[in-house]
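Peer 1: structural data only, the sequence is not supplied:
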């Protein structure tokens, strides 16, 4: 397969004229045979008795097309030859006592694999828990081997950090030294836990018997992933950042790096995962991009980051690993290097005896600690500064002693280290939110034409792709040896094909969109709002224009003129705006931590005044994008005062000509929704379901790496209230952090049922279709076992007898997968982006044996490589046929209420995600501003635990 390596010319054939292979007819036949025995049957999932419905069929609607997909066929290495060429896999679990950190555990396993027991044995490891080999390891008697091992150090030499008690050696080692030595040792136990064979898994996947089982298929897939990831996982110039994601960084010949500014860089990486499908085992390869700290001297990194204060610098550096390089004043060569993790800057701290005060953010002269000179017999503890300690004890004169010193110990037991001794090693992922400029640069780096990503994955016959090389799947010297090429996995008894597979797809027809004044036929998944009126106009009793200026920057040059123009534009769409209160202008100080309290008071006063004026929507014009400012506006509007808010950057409102009209049209969508209106409808969306059907979306968002310890997760449930599917009120709560299943779901379901009943003449819905977002494959059974009982409890309270309960369908919505599709003909592709056309759907050849699933790209992928949404049915009382559910889901993607285009995932899941994000605004400091050793961050409203102001509970306030 030979993709071009750059933007395609108009009308180009995507394979350079090469005829793509047709989808494998044997796979199609196997799928058809399986449907006959899976239809109308339930199959077990997980280990606790949950069941899922089997596939009822495959879709047929739409224009048939052939696509390439970023999957590669896995076969046994010597298929058709005698059994002695097979490889058996032996799995071993590794346990350690006491349990070390992840980094120490890896070093122990690396050391362990050099033991003579592993000599001459092919091995692979995840360096966390598992080792897999092609020959049995001699564990002695029984199936266990216990060995006491020292944890290897990242570098040699004494402690790199100043601080802590030190005592001169006299007689036996002091107790704390003995404890340190003990802490550096672990008891390692290796246990043999199974024997596996990849051929048996492939034979199971080829079976067309409904009852065919291979109980250890998950184990084999897990081991295959470990084997495939061994080359990058063992490479010193490749870092693992995320599940099966590997990034070659500075020093690797395949590294692709782009400057993001403010101390960060983008690195192109690669993802690999073994996936079971009907009739075969597949390898999914994809391109990914991530943000990383720049490798440089730490003071230069802090300077480039350019934080507005030390709190921001501390947040940026928290948990960053640095290499401390110790070099005496007159020496060119370091005498010691140590890897340390930054906890934060110095914080106020008093040692027990005597009391030594440490200044918050203190420099090397200001931060002091107790020190006992080990070279002086019977020395007494004395107070010493960090600067003096390094000069006296290490012979290092600090050149930048006024920089805040680092704490590289623990918050309760600090160890202090000057910044100037520290270097930032490459390959360290940055897991917090990027600023707006960095986000733009990241998108520019990551969003590549599909054919460019395809080249990175599969390359050409002459030169295999970077992903294949990273995972050791390209033949030595890139020799074009076809599917029989020698690669890193062949000694394990299997091989990976070199060509992307071909899959059958279809392009569904766009539905028609209805407004009050006309019906529109979308083109390429989008349409124009011009000369239309909304289906049902929203209504406000009073609204107000609030201009927020910042010191040194005004949001608008002519606020009165813009206010009038916006009011006129809104009325043209039919929105009943009611009385417009006199515009207000407020001035806030610079948007930094130091000014938070004063700025917060200014914002609260503006909302208080609007509330006293009877304002029900506040249009806020902002001087710039600032996450804290946006979060506070939403908190005051949604939670404290019950006033709808819409925000806009002033420069966008002042766009000249048609740009301003288009922007105000987009704002009108939000105004109409918040006013209870209906923007547009799609006829025939419900099909056989009927209009007495409620749609629900459920999502949970978790604390990010920038969150405070103990930060909660946020769960949201949204639901439609009528057949128009425009208004989606929701319930929102906090729950224990990092728990995916929704707590308190019964109460939230009852709230949604009560709202439906209130809006539908006291009726309850006959059908409930649930789109559940944010659930991984391993959690499907948890949704059935832990969340569905909450629905049943709610039904019992609201419907009574079970025979009256509604029919329920549950569809999981996946966004974070790595399946991509590439057109094979120009007429099946978007001419501007080379992506598949909107409405492209695939439910064959890359889906599983039993689960009913499909991939739908409903939207127009204008930037980068389009990612289809992945839908998996785990419950279906309704009895959807394949075409019915696929068309139903596709139609809904045209009903997203704040856009005039089809969106990438269906609105119920999209709205639940938006509501979760709104909850993050209410806990902005808790979830986004962990300041290391600073303790709590500045910000109010952090006691919020759920719900919004009663005036907004029945509205779609979060759009």
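Peer 2: Nice, thanks for sending it over. Since the model is a prediction, treat every value here as computed from it, not as a measurement.

Peer 1: from here on, just use CA atoms for contacts and neighbour counts.
Peer 2: Noted.

Peer 1: do a quick rundown of the strands in the stretch 401-550 of the chain.
Peer 2: Under the criterion DSSP state E, counting those that start in this stretch, strands of the stretch 401-550 of the chain are mapped to 406-407, 416-417, 422-423, 494-496, 501-507, 513-514, 519-520, 542-550.

Peer 1: ok, and what's touching the longest one?
Peer 2: The reference is to strand 542-550. 554-556, 559, 563, 577-591, 610, 614-623 (C-alpha atoms under 8 Å, 6 or more residues apart in numbering).

Peer 1: need the residues that contact the next helix or strand after it.
Peer 2: Next helix or strand after strand 542-550 toward the C-terminus (DSSP states H and E): helix 559-572. Applying C-alpha under 8 Å, 6+ apart, the contact partners of helix 559-572 are 533, 545, 547, 577, 583, 653-654, 661, 664-665, 668, 671.

Peer 1: now do the buried residues in helix 559-572.
Peer 2: 559, 562-563, 566-567, 569-570 (16 or more other C-alpha atoms under 10 Å).

Peer 1: what do you get for stretch 226-244?
Peer 2: 226-234, 237-241, 244.

Peer 1: in helices, which of the residues you listed appear?
Peer 2: Assigned to helices by DSSP state H, the following of the buried residues of stretch 226-244 qualify: 226-228, 230-233.

Peer 1: assign the residue positioned nearest the centre of the chain to helix, strand or coil.
Peer 2: Closest residue to the average C-alpha location of the chain: residue 816 at 6.8 Å, with C-alpha atoms, centre = their mean. The assignment at residue 816 comes out as coil when based on DSSP: H, G, I helix; E, B strand; the rest coil.

Peer 1: ok, and here's another one to check against it:
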């Protein structure tokens, strides 16, 4: 099988070359022990797949050709590998627990597939064509010369925008070569519009002309019968099946792409109503559609189309000067001042980084009336129009400035102290610079940068809709796609039913949720079905008996909005009463009783703010504090991370941050929520569940089981994401009830999706050993349920080949003679399947425990959709769980109930959560660990953090970047053994 990717090989080489370093091996978070076998989809370049694969998946651009929802077997076949026998197949019987519920899905069955022959072609380009420029490729494909050679419009072709094309007609030659002169095409187009042709510069050589060669080579006939045999279970997955699904997926998108703005599998109408998000950004709704093989609502294997609402963010179509002002929330004079201050240190300036969001935005230059031209922004430079020089086109012997040229050539003035824009296109071998005064952002330009907090809040308001509204939007999308009149579907014979799928779902029985013995120890079933219960009068099932609060302090951050001494004392009187009412343990001090130390904090002290409070509290009690509260004045991420960094890394003390506005109100529900978190941080747990289903299943719940959760979080897209760290978080269940979880986190390179071997060795290994000591009574678990979040189908195999293999190696290293049996489940949130039940909650959302096993699931592999929570807002999103390994022989009903019932044990709330807690906790730990980066800033109030700006030797960017490890969590008081990340 294939060896390691280039980037991973570089990491291994670097690790071996630095083996003499005296530092701990855990300091290198990116090392790999042995070569891996499965090509990756994490931004790394894939190693070469086998030559019989239908597409050269070694090329990252080719990965975009693959349709989703192929299943794990499909991705093995796509890469030319043998499908392993260990791949779990769909259970013979559906889950019959609970009660039946009729649920409509936003999927639409394919009624009939094409019957006429379809030919697949490989499209390639001459050496004069930059095949990475998709706009250029699209322009060439749509040129008159190509259309004429391909027999359009009589013969409708499908093109994937990259290297594959399909036609119902076979070309007369095995390979067709077409020469395209784009300048000539443009001249004819201008003439047709009655506009003058552009005059080529004097002395232009033939090789300088805008000519390109298109090569179209026949590769195979699309085999529709083979796909049907696979769906019927009469044939194994084949590369021909994948090609067929691929063709149908692109066929379905070809018609809409001609009429609407296409972004991947979503389409946006040009006249759609806009919603202003501020900062020069707007949102509007579109329609998402994707074709996939499914077990349909009639329990037959077929093809189905998933249709959903798409919410897109776009630049507002306006002048660039106005857009810049809106991005920076300032007028021209203020921006000019900012630019003048940043020019001298441009490459290090925050202004340059913030202007990167305009990179690759399409603009129109309108300085010549009646002859506007389109450009793409590459970057803003540190010179204004009267400083940026270039060769004078009218006199090649001298140079001129942009400002002078515009005045002389067009009699237009440019604004001084505004940066000029460098474009991606070159003229005469040199860069093109244009002033922003005469540039306008084109319509429907996608906004790719992370939204600000205010924009995100507005986007949520715009995107969140109740089920009835969302269903109406889905059906509006179906009408927009207009399958019945799509010329491409009609031409090839693909028919899709306009009637949605309707399935018989199951609402699984809720578990018994138990608190400590006493009044209200068992939550009523009615509250469980509603998905919410109160904490009033209930005691934690696992209080902080081993870590009682004894020396504890409260630091009140001073400044505008700070809580008064009276409000703080009132709040903590209520907290002490509430915490003890819930069973929490507070040891009275002989001198101070149960009252905490209280003192002021000053943000101007920076990193010493926490140290001063910790030391003052310690001096007050004459011992190390075991709990610190900090009351802040607003939601400032930098201040929060500074506090957490000092508490976690420097002092190893449990900490809780409160907002002054909540402290001042001292509401009972807020105090109870604080109690939940404090109890978990001191070793406790809120409640446990007792199943009524699993004990009835043979072998269920009788074997010692460890649950492991993992998530790798990546930097948000935007200015510094190419250098920022990814974080790998691993959680391990810490008791027989699966109520508490240990967690450890480390950097994981830059956009590297698989948890590295060193991270598993150095972080999972110690937690596995701790499990054997604390839970297993010296013995390893008999089975491990590994729930992995955040990977796409193309990465499932790598989870098995790398992460599971490395975990098994850890058990070997700690002396396990018999390795645990692994069951591996992928938890997916990024999908477009939604449930619309006939009978749901008050908002018509599905009830907790709604399980769907048909209508949208894979025809052969073991997957299911589970909605375990109640949606507070909008339409509930179920979680897609796919079992990709089942050595532990979990019965389907046991696995489904196991995952659902544990959602009621989430320690931070009195509701079931949407995702299994093991993965939810991994999310929290990964987010918290951002405070542990070495370069986390000392801040006194800056809103935007730069904590992700690290370097990586395994980054996906072209630069040689380096990501350093996190600072180690201090375990001087056993912080690692509690839920520090809660």
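Peer 2: Good, I have the coordinates. Nothing here was measured: the structure is a model prediction, and the numbers come from that model.

Peer 1: coming back round to it: so among the contacts of helix 559-572 of structure 1, which ones count as buried?
Peer 2: 533, 545, 547, 577, 653-654, 661, 664-665, 668, 671.

Peer 1: what's the most distant pair in the residues you listed?
Peer 2: Farthest-apart pair in these is 533 and 547; separation 28.0 Å (C-alpha to C-alpha).

Peer 1: can you find the partner of residue 273 of structure 1 in structure 2?
Peer 2: Using TM-score structural alignment, the partner of residue 273 of structure 1 in structure 2 is residue 290.

Peer 1: same thing with residue 390 of structure 1?
Peer 2: By TM-score structural alignment, residue 390 of structure 1 lines up with residue 406.

Peer 1: give the contact list for that match.
Peer 2: 412-414.

Peer 1: before we move on, the earlier item: got the buried ones among the contacts of helix 559-572 of structure 1 as TSV, with secondary structure and distance to residue 904 of structure 1 columns?
Peer 2: TSV is the format used below for those (DSSP: H, G, I helix; E, B strand; the rest coil; distance: C-alpha to C-alpha, whole Å):
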residue	secondary structure	distance to residue 904 of structure 1
533	coil	25
545	strand	33
547	strand	34
577	coil	31
653	helix	27
654	coil	30
661	helix	25
664	helix	23
665	helix	21
668	helix	22
671	helix	23
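
Peer 1: now which residue in structure 1 aligns to residue 221 of structure 2?
Peer 2: Checking with TM-score structural alignment, residue 221 of structure 2 has residue 195 as its match.

Peer 1: quick one on the thing from earlier: weed out the non-buried ones from the contacts of residue 406 of structure 2.
Peer 2: Applying 16+ other C-alpha under 10 Å to the contacts of residue 406 of structure 2 flags 413-414 as buried.

Peer 1: looking at the contacts of residue 406 of structure 2, which one is closest to residue 439 of structure 2?
Peer 2: Nearest to residue 439 of structure 2 out of the contacts of residue 406 of structure 2 is residue 414 (C-alpha to C-alpha; 11.5 Å).

Peer 1: name the nearest residue to that closest one, ignoring sequence neighbours.
Peer 2: Distances taken as C-alpha to C-alpha, 6 or more residues apart in numbering put residue 403 closest to residue 414 of structure 2, at 5.7 Å, once the chain neighbours are dropped.

Peer 1: show me the contacts for the one you found.
Peer 2: So residue 403 of structure 2 contacts 385-386, 413-414, 435 (C-alpha under 8 Å, 6+ apart).

Peer 1: gap between residue 350 of structure 2 and residue 338 of structure 2?
Peer 2: 10 Å (C-alpha to C-alpha, to the nearest Å).

Peer 1: for residue 508 of structure 2, same thing?
Peer 2: 59 Å.

Peer 1: neighbour count winner among those two?
Peer 2: Between residue 508 of structure 2 and residue 338, counted using other C-alpha atoms under 10 Å, the more crowded position is residue 508 (25 against 15).
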